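In: requesting a structural model of the entry that follows:
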Amino acid sequence: MRHLARFDLNLLRIFDAIFAKGGVSAAARHLHLSQPAISHALARLRTQFDDPLFVRQGNRLVPTSAARAIAGPVREALRGLDAALDAATAFEPAQTTREFRIGVRLSGEMPRFSSLVARVRGEAPHVALASVTFRRRELVMMLANGDLDLALDVALPADDRMCRHYLGAEPLVVVARKGHPRVDGALDLDTYLALDHIIATARPYGPGIEDMALDRMGLTRRVAVRCQHAITAWQIVAASDLLFALPKSHAAVLDAMWPMQLLDLPLPVEPGGSYLYWHQAAQADPGLGWLRAIIVDELAKPA
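Out: Okay, the predicted model is just below:
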């Protein structure tokens, strides 16, 4: 009934569109097909799988358990097929109008994405680039189904479906406002511990890497403020005597707009490394190979 030789592969792309868009009309717009054509394809899919696949719930078509079971493998197979077809054709950066979606955590977008955009569009002026946030537990799925082409993140647990390239690590620096009454161009550990601190993180609780390093030394610091973004922390530092630690490249971007004192962190902290991730099915994609090479070269430059 479902042997590949007798199966219309176009139906799988239509199934994927209905699953992703939640309805026949939305899938038709996405695929630039008529609504009757999508409805007819859905009827054929239901016959092929002997299952309704989608049932109406309000204004959406909700997948059945059978549809949910095949959705991931179908998307991964379609992605692999697209990559194989792309690999068979030449990729011309100067001519392509392709959109690339790069997964970037909120904290990692600021230091390098603007320079990456300039570099990419210098070679491929007609491309579109999107910086897309993601949940780590969904990263493999997003890379498999094409919601992301590549992703930048810290070291993640190994997964046979993902490839990765180590991009390097960078030190933390401490930021204090100019004119700080206790900090003037240098910072020792005693002063660091005596002052209050800011953490910038999307996590609602938990220690920073500085706190873990201090704990190994039997020491603690006082975190007086917790916020979600480095820009907010920078603004708070500018109007207070608090200290804030962040990666050197982040600090360089913000310091160019709002100068502060940038100081060496007075305790040993192992800098966290970053990686470039992509799905194994996209390994042979020439367009992504070109983009990966640019990212590796651009992010390897000193901050």
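In: for the rest of this, base every contact and every neighbour count on C-alpha atoms.
Out: OK.
In: number of nearby residues for residue 140?
Out: 19 (other CA atoms under 10 Å).
In: ok, residue 256 next?
Out: Look at residue 256: counted by other CA under 10 Å, it has 9 neighbours.
In: what's the helix or strand harbouring it in contact with?
Out: According to DSSP states H and E, residue 256 maps onto helix 248-257. Helix 248-257 is contacted by residues 110-112, 170-173, 175, 231, 234, 262, 303 when judged by CA atoms under 8 Å, 6 or more residues apart in numbering.
In: ok, of those residues, which come out buried?
Out: Among those, those classed as buried by neighbour count (16 or more other CA atoms under 10 Å) are 110-112, 170-173, 175, 231, 234, 262.
In: so residue 97: helix, strand or coil?
Out: coil (DSSP: H, G, I helix; E, B strand; the rest coil).
In: which residues does residue 197 contact?
Out: Residue 197 neighbours (CA under 8 Å, 6+ apart): 221-225, 242-244.
In: what about stretch 263-271, distance to the chain center?
Out: 26 Å (CA atoms, centre = their mean, to the nearest Å).
In: quick one: the strands in the stretch 201-303 of the chain?
Out: When secondary structure is read from DSSP state E, counting those that start in this stretch, the stretch 201-303 of the chain shows strands at 222-227, 243-247, 261-264, 273-279.
In: what does the second one rub up against?
Out: With contact meaning CA under 8 Å, 6+ apart, strand 243-247 is reached by 170-176, 192, 195-199, 230, 233-234, 237, 265.
In: sort out for me which of the residues you listed are in helices.
Out: Residues from those lying in helices, with DSSP state H as the criterion: 192, 230, 233-234, 237.
In: quick revisit: and the strands of the stretch 201-303 of the chain: which comes nearest residue 54?
Out: Proximity to residue 54, assessed across the strands of the stretch 201-303 of the chain by CA to CA, is greatest for strand 273-279 (28.0 Å).
In: go through that closest one and flag the buried ones.
Out: For strand 273-279, by 16+ other CA under 10 Å, it's 274-279.
In: what residues does it touch?
Out: With CA under 8 Å, 6+ apart, strand 273-279 has contacts from 140, 143-144, 149-155, 161-170, 292, 296.
In: just the buried members of those residues?
Out: Using 16+ other CA under 10 Å as the burial test, the contacts of strand 273-279 include 140, 143-144, 149-154, 162-164, 166-167, 170, 292, 296 as buried.
In: alongside the first, I'd like the structure of this one:
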Amino acid sequence: MANLYDLKKFDLNLLVIFECIYQHLSISRAAETLYITPSAVSQSLQRLRTQLNDPLFIRSGKGITPTTVGANLHQHLEKNLNQLEQTINIMNGSELKKSFVIYCPQIIIQGRLSGLLEHLLTEENYQVDQYDVVLAPETAEDLLAYRKADLIVTLSPINNRSVICRPYFKFPVLLVARNEHSRLNDHITYEGLVEEKFAQLRSQENGIKEYRAQTELLFPERNIAFRGDSFISILNIISTTDLIGTVPAPIFEQYKKVLNLKSITMPFELPDMDAYMLYNRSALNSHVFSHFIDKIDEE
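Out: Here you go, the predicted model:
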């Protein structure tokens, strides 16, 4: 049985603040996550250092790194704090609610993830809120850190000790034109590509920017005549003009009949796009969320 008198003398909030610093390895990021000032975080850390007689974190380059005592404290805290969070959630009834917030590009919601969502909404009776991660003002790391998202599917991997990042799947990219294009059949030469005008996705999402850089290496002479902020706008302009463009295969398959589109064989092979699944490591302590992840793995 816990010694409640000793616990009463110890400020348990210090452990919460310590764990947040450990996850972000940053005083300022911990302060943002907990909605308190960096000064308050620093003062709390100093109090905990005094009580445990250890610096807990030391300077390393431009950041901080945990001491051995700090790393051991995290190992003990992570599981216990997660269990405490689950207990609070159960008392609040939130553990019983099968509700998830998912951020993913429209490429994936209309592709592989659509079958899973249909299963969850019909057979499992989940409530799912989905947002387009490409249009989100926050980064994927911030969405998870501030608990604004349960699951993120993105085109860019991240490296964060509190986040699980794993490959989700690959999907091909196709060169697309309208069926009535005045010059193009089912094949095109490199010389023919140089003469055509392209529609291109306008995005600051790192994965899309990196993919765009790869294609520019293959075809640096591409003439961009139109830029849109979604693949739907790209497909719409292609369907009504002689512009052509590269589009993920799942979206092309979804709209090719409606928009009267065709794919064209290129003189070189376009690289596939990679998608990654991100979620907080601590979320797996919830049996509802771990069941949700199991369903994704079964797809």
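In: of the contacts of strand 273-279 of structure 1, which belong to strands?
Out: 150-154, 162-169 (DSSP state E).
In: mind telling me what element residue 12 of structure 1 is part of?
Out: Using DSSP H and E, residue 12 of structure 1 falls in helix 9-21.
In: ok, then the element right after that helix?
Out: Next along from helix 9-21 of structure 1, by DSSP H and E: helix 24-31.
In: what range does that following helix cover in structure 2?
Out: Aligned using TM-score structural alignment, helix 24-31 of structure 1 spans no residues in structure 2.
In: so the helix or strand just after that helix versus helix 9-21, what angle?
Out: Following helix 24-31 of structure 1 in sequence order, the next helix or strand is helix 35-49 (DSSP H and E). Put simply, helix 35-49 of structure 1 runs at 110 degrees to helix 9-21, going by axes from the mean of the first three to the mean of the last three CA atoms, to 10 degrees.
In: what about helix 35-49 of structure 1, distance to the chain center?
Out: Centre-to-centre, helix 35-49 of structure 1 and its host chain are 35 Å apart (CA atoms, centre = their mean).
In: list of residues touching the helix or strand just after that helix?
Out: Going down the chain from helix 35-49 of structure 1, the next helix or strand is strand 54-57, by DSSP H and E. Strand 54-57 of structure 1 is contacted from outside by 61-64, 67, using CA under 8 Å, 6+ apart.
In: point out the ones among these that are inside helices.
Out: Taking DSSP H as the definition of helices, the contacts of strand 54-57 of structure 1 contribute residue 67.
In: got the contacts of strand 54-57 of structure 1 as TSV, with distance to residue 252 of structure 1 and neighbour count columns?
Out: Shown next, in TSV, are those (distance: CA to CA, whole Å; neighbours: other CA atoms under 10 Å):
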residue	distance to residue 252 of structure 1	neighbour count
61	49	17
62	48	18
63	48	19
64	51	13
67	49	19
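In: picking that back up, just the closest of the buried residues of strand 273-279 of structure 1 to residue 40 of structure 1, please.
Out: residue 279 (32.6 Å).
In: distance of the closest one from residue 42 of structure 1?
Out: 29 Å (CA to CA, to the nearest Å).
In: and stretch 200-214 of structure 2, how far apart are its ends?
Out: First-to-last residue span, stretch 200-214 of structure 2, CA to CA: 14 Å.
In: and residue 178 of structure 1? What does it align with in structure 2?
Out: Using TM-score structural alignment, the partner of residue 178 of structure 1 in structure 2 is residue 179.
In: contact partners for that match?
Out: Each residue near residue 179 of structure 2 by CA under 8 Å, 6+ apart is listed here: 260-262.
In: which among these count as buried?
Out: 261-262.
In: related to what we said a few turns ago, now for the ones in helices among the contacts of strand 243-247 of structure 1: which two are most distant?
Out: 192 and 230 (19.1 Å).
In: angle of the helix holding residue 256 of structure 1 against strand 243-247?
Out: Angle of helix 248-257 of structure 1 versus strand 243-247, following the same axes, to 10 degrees, is 120 degrees.
In: circling back: for residue 128 of structure 1, state which of the buried residues of strand 273-279 of structure 1 is nearest.
Out: residue 278 (18.4 Å).
In: tell me how far the closest one lies from residue 162 of structure 1.
Out: Plainly put, residue 278 of structure 1 is 6 Å away from residue 162 of structure 1 if you go by CA to CA.
In: closest to residue 3 of structure 1 out of the buried residues of strand 273-279 of structure 1?
Out: residue 279 (26.5 Å).
In: relative to residue 291 of structure 2, how far out is the residue in structure 2 that that closest one lines up against?
Out: Counting by TM-score structural alignment, residue 279 of structure 1 lines up with residue 280 in structure 2. Distance of residue 280 of structure 2 to residue 291 of structure 2, given as CA to CA: 15 Å.
In: how about the residue nearest the centre of structure 1, secondary structure?
Out: Centroid-nearest residue in structure 1, with CA atoms, centre = their mean: residue 103, separated by 2.1 Å. Under three-state DSSP, the three-state class of residue 103 of structure 1 is strand.
In: corresponding residue for it in structure 2?
Out: Taking TM-score structural alignment, the alignment pairs residue 103 of structure 1 with residue 103 from structure 2.
In: cool, residue 193 of structure 1 as well?
Out: In structure 2, residue 193 of structure 1 lands on residue 194 (TM-score structural alignment).
In: give the contact list for that match.
Out: By CA under 8 Å, 6+ apart, the residues touching residue 194 of structure 2 are 221-223.
In: want to throw those into a markdown table with neighbour count and distance to residue 4 of structure 2?
Out: Below are the contacts of residue 194 of structure 2 laid out as a markdown table (neighbours: other CA atoms under 10 Å; distance: CA to CA, whole Å):
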| residue | neighbour count | distance to residue 4 of structure 2 |
| --- | --- | --- |
| 221 | 12 | 72 |
| 222 | 15 | 70 |
| 223 | 15 | 71 |
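In: which one of those residues is nearest residue 24 of structure 2?
Out: residue 222 (41.3 Å).
In: thought the closest one was touching residue 193?
Out: Yes. With contacts counted by CA atoms under 8 Å, residue 222 of structure 2 reaches residue 193, the gap being 7.3 Å.
In: can you mark which positions in the helix holding residue 256 of structure 1 are buried?
Out: Residues of helix 248-257 of structure 1 classed as buried by neighbour count (16+ other CA under 10 Å): 248-252, 254.
In: mean distance, that helix to its aligned residues in structure 2?
Out: Helix 248-257 of structure 1, aligned to structure 2 and superposed, deviates on average by 1.7 Å (mean CA distance after the TM-score superposition for structure 1).
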